[in-house]
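Peer 1: Okay, predicted coordinates and the sequence, questions at the end:
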Amino acid sequence: MLVFLVAAYGLSLWKENSFSKVLIVLCCAANIVYLFWRLLTTLPGNGLVNQIAGVILLATEWAGLLQMLVFYTLVWKPAKEHHVPLEELDRIPTVDLMIATYNEPVSVLKRTLAGCASIDYPRDRVKIYVCDDGDRAEVAELAQMFGACYVTRDQHVHAKAGNLNHALTQSQGEFIAIFDADMVPLKAFLTRTIGLFRNPDVAFVQTPQAFYNDDPYQYNTFSSDAIPNEQDFFMRTLQAGKARFNAVMFVGSNAIFRRSVLDAIGGFATGVITEDMATGMIIQAKGYKGLFVGDVLAMGLAPETWGDMLKQRDRWCRGNIQCTKKWNPLTLPGLSLMQRILYRMG
């Protein structure tokens, strides 16, 4: 047994990707054999209650197999990423950088504005918009300090989606980059993403949400240098797998959109908490593409307490349920089978 483990470890170091695929195949095969054994030999035969309970348990195990197969399909290999330098474009398009804010501290906003102002892009082709749903004088002064446009509105409806949709009516850029108030874009954000829109079918490009502070797991286990942020697995590994099936999920920040596509779908989705997921899904249902760039191009603040993390996850869960009720991915016209499965399973 020890020899086998040593050999397996050596093989994983020698050719890690191929070895992991062998393990995936073996794991799937073992689970399928087990479930057929369960189906053929272990179902209770005495008593109606026992039979019902046995069937429910077996159905749950088969559902687990489906979820496992979907997961392994995503991690089997990431989508191939492309890089199109700005120099290869016929012309440099105009871009509006939109920062959505409500009650975040000015000190946090200042870092984000400084990052936007430092982006490597022709100055006459980019504008910064501070979309303030808090109507704060100090935020207006901060926007003026950085030469940004300060945008507010009279009717504060539909939360963040309504805020951004109002800002769309106040701007003219061909592309719209979205940042949360605490997400600081790096200099290469536009030079790494804009070129990908050379393909007219590309509607949005999503980059990972990365963080410069420790999350509660890293902080409380003193493991910031030993373990990654707990969101990295979804934001980088699973998103790269989803990109193979044009099912990249818009996660609310660090993304850039083609304005004409947003106009075609009526702007960012409203009526749900997670307007980001709904917007990306609707765009893909219309036949447009969403691409994923694995490079970290913006960094922000992760929830620092368990309470904040629970509030965030509660919001995501309730928002996804709302999306399923309003735009059920299983019945929404235009989605492929794999897109339906991935959006339904999250």
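Peer 2: Looks like it arrived, so ask away.
Peer 1: only C-alpha atoms for contact and neighbour calcs from this point on.
Peer 2: OK.
Peer 1: which residues sit against stretch 161-174?
Peer 2: Outside stretch 161-174, the residues that touch it by CA atoms under 8 Å, 6 or more residues apart in numbering are 93-96, 98, 100, 126-127, 129, 131-133, 151-153, 156-157, 258-260, 267-270, 275.
Peer 1: got another, please set it beside the one above:
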Amino acid sequence: MITKKYQTSLLQKVVMISIFLVITLFFVPYSFELILSINFLFILFTGVSRVLLFPKKKKVVRVKEKTEKPFVSIHIPICSEPPAVVASAVRAAFNQNYDNFEIIIISNNTKDESLWKPIEFLAGSLGDKVTFINVKRLSGYKAGALNLARKLTSKQATYIFTLDADYILHQNALSDAVATITSRKLAVLQYPQSYSNTSLSTTGISDNYELYFDCFSEGANYEDVALPTGTLTLIHIKVLDAIKGWSASSITEDAMLGLSVLEKGYKTGFKNKVIGQGLIPGTFEDFRKQRARWIFGNLQVLLTLLQNRTITLKKKWFLSLQLTAWINFLGIPLLCVVYSTLLKLANPEINIYSILGLAGFSVFTHLVLYMGIALQKVSNHPLRALSMLCAHLSTIEYGAFYWWNIFFQKEKPFNRTNKFYKNGTFTIQDFITPLILLLTGLLLFISYPVAWYGAIVAVFGTLIFLAKLVTIYELGETRKAVKTSTSI
């Protein structure tokens, strides 16, 4: 059950910080300018670091498949998933061209028997290689399910391979993963998350997802500190036991596992080769919830990283870039624009143009740096880079404000990504940010038409509004591209 401490609204926290900023403006001269200047340094540092990170690709020697076939235990945690989706994932995992493996499926916290009973039957029909367990109540979210799977793992196992319920493995996935992790002498090996429900009309969304792996994971290979991302992950079982399993202290248990492994002095790696494909969320609601979970969970891990004294500063830099990949630091500039405008309307004598200038320059700098990374990602194809920017802008308020939650509460519930592809849903809440910016810009422009600030704010609000519409359309196209059979 979700307790009341999880029920607090992000809007309430934004209002609290906004009141603090307004009070500060009255009592501390040039306080907004000082806060904006410090915030700008964060935007500049993270943005430039991301641009510099992109070319840092570690040369990986081609690996030859070895004759040795160490035992691999494939762990598939499921919770209220569509049976047809899970069945496809299980069959693909079962049909590997690698003989020495087992599959453990942990169904947890699923009240509806019609969702897990078909998978139990399927597992039974596939023989002794597949184990299915249903647990009515299991704590620890996904980490809890994976820890239970570890207890059921065969004593023969050398590696554990984690797989999300919607991922269809290529037949050579295990062969490639085992050969790579042994040749590179890694404790953890991560592959990129790729998606099957994409098309030419969803390039913005798919490129936005791929950017994390092409930039952050690939760049982290330079120091052997690529963090796992929860699926398509191969882990040495002795290393998992050395860190005492999966930690439920973060809702991104994968990133926390990677940090725990690195703290023990082991190496982690990434191989940019598609060995399996999953499903992109089909609605904007699920898309933003997924992004919010990544932001908050990774900040939980970042706080743990900052307290670490054994990992070098250089490695911390690479790790921090991965953990802040979905953060944009635009919360303060956006708030400053809105509240300085309101203050100007209330008291025309207040000079807010330096505040608006710094805030606007901060936003502009972030967008330019993001486009720099996007153009590298798509090989200087401007239209694809703009599509990526739309996907980025569609959840801009989450990258701007959601990480603030970490200062108010240390825990949040694990919001599972819905795999039931029904009609898309979105609410007026999804458009609050662009509407506020649009209204702020219009008020400023109408009151002071000579100044061009209002027009720029209104245009930016309009761009975010349109970006959300484009993303909602693309997510609708991902629903159309789902070709999973409805039969088990």
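Peer 2: Looks like it came in fine. Note that the structure is a prediction, hence the values are computed from the model and not measured.
Peer 1: How close are the two chains, by TM-score?
Peer 2: With the length set by TM-score structural alignment, normalised by the length of structure 1, the two chains reach a TM-score of 0.77; 288 aligned residues with a CA RMSD of 2.3 Å.
Peer 1: Give me the subset of the contacts of stretch 161-174 of structure 1 lying in strands.
Peer 2: Under the assignment DSSP state E, the contacts of stretch 161-174 of structure 1 contribute Val95, Asp96, Met98, Ala100, Val126, Lys127, Tyr129, Cys131, Asp132, Val151, Arg258 to strands.
Peer 1: contacting residues for Pro85 of structure 1?
Peer 2: Contacts here follow CA under 8 Å, 6+ apart; on that basis Pro85 of structure 1 touches Thr191, Arg192, Gly195.
Peer 1: Val130 of structure 1 too?
Peer 2: Applying CA under 8 Å, 6+ apart, the residues near Val130 of structure 1 are Met98, Ile99, Ala100, Thr101, Ala143, Ala148, Cys149, Tyr150, Val151.
Peer 1: Could you check how many residues crowd around the equivalent of the second one over in structure 2?
Peer 2: Spelled out, it's Ile99 of structure 1. In structure 2, Ile99 of structure 1 lines up with Ile76, judged by TM-score structural alignment. Neighbour count of Ile76 of structure 2, defined by other CA atoms under 10 Å: 27.
Peer 1: separation between Ile76 of structure 2 and Ile133 of structure 2?
Peer 2: To Ile133 of structure 2, Ile76 of structure 2 is 11 Å away according to CA to CA, to the nearest Å.
Peer 1: just the contacts of Val130 of structure 1 now: which is nearest Ile178 of structure 1?
Peer 2: Comparing the contacts of Val130 of structure 1 against Ile178 of structure 1 with CA to CA places Met98 closest, at 5.1 Å.
Peer 1: Please list which of the contacts of Val130 of structure 1 are preserved in structure 2.
Peer 2: Here is what carries over to structure 2 from the contacts of Val130 of structure 1, by both residues aligned by TM-score structural alignment, their matches' CA atoms under 8 Å: Met98, Ile99, Ala100, Thr101, Ala148, Cys149, Tyr150, Val151.
Peer 1: The third one and Arg236 of structure 1, how far apart?
Peer 2: With the distance defined as CA to CA, Ala100 of structure 1 ends up 23 Å from Arg236 of structure 1.
Peer 1: The two: who's more crowded?
Peer 2: Neighbours per residue (other CA under 10 Å) separate Ala100 of structure 1 from Arg236, with Ala100 holding more: 26 against 20.
Peer 1: Confirm for me that the more buried one is in contact with Gly134.
Peer 2: No: the pair Ala100 of structure 1 / Gly134 is not scored as a contact, 10.3 Å apart, by CA atoms under 8 Å.
Peer 1: Show me which positions of stretch 48-62 of structure 2 end up buried.
Peer 2: Residues of stretch 48-62 of structure 2 classed as buried: Val48, Arg50, Val51, Leu53, Phe54, Lys56 (neighbour count, 16 or more other CA atoms under 10 Å).
Peer 1: Apart from its neighbours in sequence, what residue is nearest the counterpart of the fifth one in structure 1?
Peer 2: So the one you mean is Phe54 of structure 2. Under the alignment (TM-score structural alignment), Phe54 of structure 2 pairs with Val75 of structure 1. Sequence neighbours aside, Gly241 is the residue nearest to Val75 of structure 1 in space, at 5.9 Å (criterion: CA to CA, 6 or more residues apart in numbering).
Peer 1: Thank you, goodbye.
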